[in-house]
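Peer 1: Following is a predicted model, sequence given first.
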Amino acid sequence: MPRYYFNIIAGDGIREDLEGTELPSLEDARLEAIEDARTLMSDAILLGQDISSRRLEICDEGETCC
């Protein structure tokens, strides 16, 4: 099963996902990224933070990112 990495891109740099997650397909990785983004947004709202400029980048084991 392929491993996908979910990096967080922000104005101050990149927080790389060094562990990754094994998922059956890129579509499953996209669904996982949506769930991760929702969690990040919820946590930010509770803390009064604006993370609207951040984005998630999905990379596979071959370092191809989308």
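Peer 2: Perfect, thanks for sending it. Only a predicted model underlies this, so the values are computations on that prediction, with no experimental measurement involved.

Peer 1: only C-alpha atoms for contact and neighbour calcs from this point on.
Peer 2: Will do.

Peer 1: For the chain, which segments count as strands?
Peer 2: When assigned using DSSP state E, the strands of the chain occupy the ranges 3-10, 13-15, 21-22, 55-60.

Peer 1: Put this next to the first one:
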Amino acid sequence: MTKPADDTPLITDPLKPEAVDGRVEAVDPPESKLKMTADAAEISAIRLLDAADAARESIKPSRK
């Protein structure tokens, strides 16, 4: 049985998430399936981890 052709556009550029007020935001992620190249997915994952860390740091109480 053959799988039907998938017409979901292939994303070749990684996401550019940012830490904003203690949360991570990414502009224009697709509303449904996300189909990425392996490189774009890997870079996006690293960027998401970095943004998550920055978001946590922005809400962490400072030690005085």
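Peer 2: Cool, the structure landed. Keep in mind the model is a prediction, meaning the values are calculated, not measured.

Peer 1: What's the TM-score once they're superposed?
Peer 2: Put the two chains on top of each other and the TM-score (TM-score structural alignment, normalised by the length of the second structure) is 0.39; 38 aligned residues with a C-alpha RMSD of 3.5 Å.

Peer 1: re earlier: any chance of TSV for the strands of the first structure, columns distance to R30 of the first structure and mean neighbour count?
Peer 2: Conversion of the strands of the first structure to TSV gives the following (distance: least, C-alpha to C-alpha, whole Å; neighbours: other C-alpha atoms under 10 Å):
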stretch	distance to R30 of the first structure	mean neighbour count
strand 3-10	10	19
strand 13-15	18	12
strand 21-22	12	16
strand 55-60	8	19
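
Peer 1: got those strands as CSV, with distance to A37 of the first structure columns?
Peer 2: Putting these into CSV (distance: least, C-alpha to C-alpha, whole Å) gives the following:
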stretch, distance to A37 of the first structure
strand 3-10, 10
strand 13-15, 14
strand 21-22, 15
strand 55-60, 7
